[in-house]
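Q: pasting the sequence and the predicted coordinates here, then a few questions.
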Amino acid sequence: MKKVIYALILPLVVAGGLVFANCEIKNDTSKKSTQKPLSAAEMKAERERWEATPAGIKYKQWEASPEGKKVLAGAAKIRTHISNFTNMEAVVTSLSLPPGSRLGFGVMARINGEDYILSFGPEKSDWDFLNFNNEFQQLHSLKVDDKIVIKSHSVSHAPKYSYPIVSGDYVERDSKIIYKRAPRKGGC
C-alpha cells in the first residue's frame, strides 16, 4: 500500500518542481527583456530609420498630401481643448464610422465646422446571470443632429482615415452625462 502511495505522490512532486522551475525561467527572461528609455538622439535616429522604410515613406507622402494636411490641421484645431481637457461642443453627423474602420464603437461628429471620428474603443459587455451591462448603452441612444459636449485626452490620425480621430472620454447631452470613460486599473 505504501509503495502505491509513493508511486502516486512522486510524479506529482516532479511535475510541481518542473512547473516551478519553468516559472522562474520565464521571470528571468522577462526581467532581461525590459529596455531603458531611449535618449532624444536615439529616438531621432530610430525615427529617421523608420522614415526610410516603405511604411515611413508612404506616411511622409500622406503627410505632405492635401488630404494629410487637412487631417493634421483638423487635429491641430482642437489641440488646446485636448491638452486642457475642456468642453468641445459637437453635432453628431453619422452614427457609423467610415467603411473599413477598425476603431470599435464610434460616431462621426462635427466640431467647429470640421468633421472628426469620435471613437470609444471596442465594445465589451459584462454578462451577469441577472443582467446585461454595456458601457456604451446610453451612447447607442444618440441620433444624427444631436448636440453633445465632448471632453477628450487625445486626438490622433492615420493615413487610412480622412478625419482626425478623437478618443471619447466624456460625453454629455442636454446637460446629462451619457458616457464617462472608467479610469484604467493598475496605473496610468
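A: All right, it came through fine.

Q: make it CA atoms for all contacts and neighbour counts henceforth
A: OK.

Q: now the element after the helix or strand where residue 72 lies, going C-ward?
A: Residue 72 is part of helix 66-77, with elements assigned from DSSP states H and E. Next along the chain after helix 66-77, taking DSSP H and E as the criterion, comes helix 79-84.

Q: A further structure is provided below for comparison with the first:
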Amino acid sequence: MKTIIYALIATLVVVSGLVFANREINNEASKKSASKPLSAAEKKAALRKWEATPDGIKYKKWEASPEGKKVYASEAKIRKHIRAITDMEAVVTSLSLPPGSRLGFGMMVRINGDDYILSFGPEKSNEFQQLHRLDVNDKIRIRSHTVSHAPKYSYPIISGDYVERDSKLLYKRAPRKGGC
C-alpha cells in the first residue's frame, strides 16, 4: 500500500514539474514576441538606413522623377475622398491591369482625367462575379480608404472597398475579422 502511495506522489511531483517547466518556457516565448513599438527616433534611423540601400536609392530617384511626381499629383487629387471615404465617379478604361502586375484582380479607371489602378486583391471563387460584368467606358462609383503607389507602376493604386453602377451595388469589401 505504501509503495502505491509513494508511486502516486512521485508521479504527481514529476507531472507538476513538467507543467511548471512548460509554463516558464511559454512565458519566455511570449516576452520575446511582445516587443515594444519603435520610437520616432528609431523609425527615422531605420528609414535613413533603408534609404541608403540600393532599393531606397532607386525609390528616391523614382520619387524625384517626372513619373513619380505625376503619381503623387494624382494621389493628391483624390486624397480628400480617400480620407472621408466618400464616393468618387470613375470610368472603366481597361478591364485588366498593366502587364506584369501582381496586385490580384483589378482594372484601370479614370477619375477626373487621371488614370488609376483599382485593385481588389487576390481573386477568390465568386467574390468578384459582378465586377466581371463591367465593360470599358462603364461609369461607376467607388469608395476606398487607401491609395498607394509603387515605382513599378505609373499609376496610383486605389484599394477597392465599394463599387456601384447605376445605383446597384456590385462589390463591397467584407469587414476584417478581429481587427479594427
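A: Done, it's in. Everything numeric here is computed off the predicted structure, so don't read it as measured data.

Q: on that earlier part again, would you mind getting the average deviation of the helix holding residue 72 of structure 1 from structure 2?
A: Mean deviation of helix 66-77 of structure 1 relative to structure 2 after superposition (mean Cα distance after the TM-score superposition for structure 1): 0.8 Å.

Q: tell me which other helices or strands that helix touches.
A: helix 54-64 (3 or more Cα pairs under 8 Å, 6 or more residues apart in numbering; DSSP states H and E).

Q: make it 10 Å
A: helix 54-64, helix 79-84, strand 114-121, strand 155-156, strand 165-167 (3 or more Cα pairs under 10 Å, 6 or more residues apart in numbering; DSSP states H and E).

Q: I'd like the next helix or strand past the last one.
A: Looking back up the chat, that one is strand 165-167 of structure 1. The helix or strand immediately downstream of strand 165-167 of structure 1 is strand 170-173, counting by DSSP H and E.

Q: OK, contacts around residue 2 of structure 1?
A: Contacts for residue 2 of structure 1 (Cα atoms under 10 Å, 6 or more residues apart in numbering) come out as residue 8.

Q: longest single helix anywhere in structure 2?
A: Taking DSSP state H as the criterion, structure 2 has its longest helix at helix 2-33.

Q: got a list of contacts for stretch 35-44 of structure 2?
A: For stretch 35-44 of structure 2, the surrounding residues in contact (Cα under 10 Å, 6+ apart) are 45-50.

Q: the helix or strand following the longest helix of structure 2 vs structure 1, average offset?
A: Beyond helix 2-33 of structure 2 in the direction of the C-terminus, DSSP H and E gives the next helix or strand as helix 40-51. Aligned to structure 1 and superposed, helix 40-51 of structure 2 gives a mean residue distance of 1.0 Å (mean Cα distance after the TM-score superposition for structure 1).

Q: now do helix 40-51 of structure 2: distance to the chain's middle.
A: 22 Å (Cα atoms, centre = their mean, to the nearest Å).

Q: list the buried residues in it.
A: For helix 40-51 of structure 2, burial by neighbour count (16 or more other Cα atoms under 10 Å) applies to no residue.

Q: the inter-axis angle of that helix versus helix 54-64?
A: Counting by axes from the mean of the first three to the mean of the last three Cα atoms, to 10 degrees, helix 40-51 of structure 2 lies at 90 degrees to helix 54-64.

Q: just checking, residue 107 of structure 1 is part of a helix?
A: No. Residue 107 of structure 1 is assigned strand when assessed by DSSP: H, G, I helix; E, B strand; the rest coil, not a helix.

Q: still on that earlier bit, name the stretch among the helices and strands packed on helix 66-77 of structure 1 that sits most buried.
A: Most buried of those, by mean neighbour count (mean count of other Cα atoms under 10 Å): strand 165-167, with a mean of 23.
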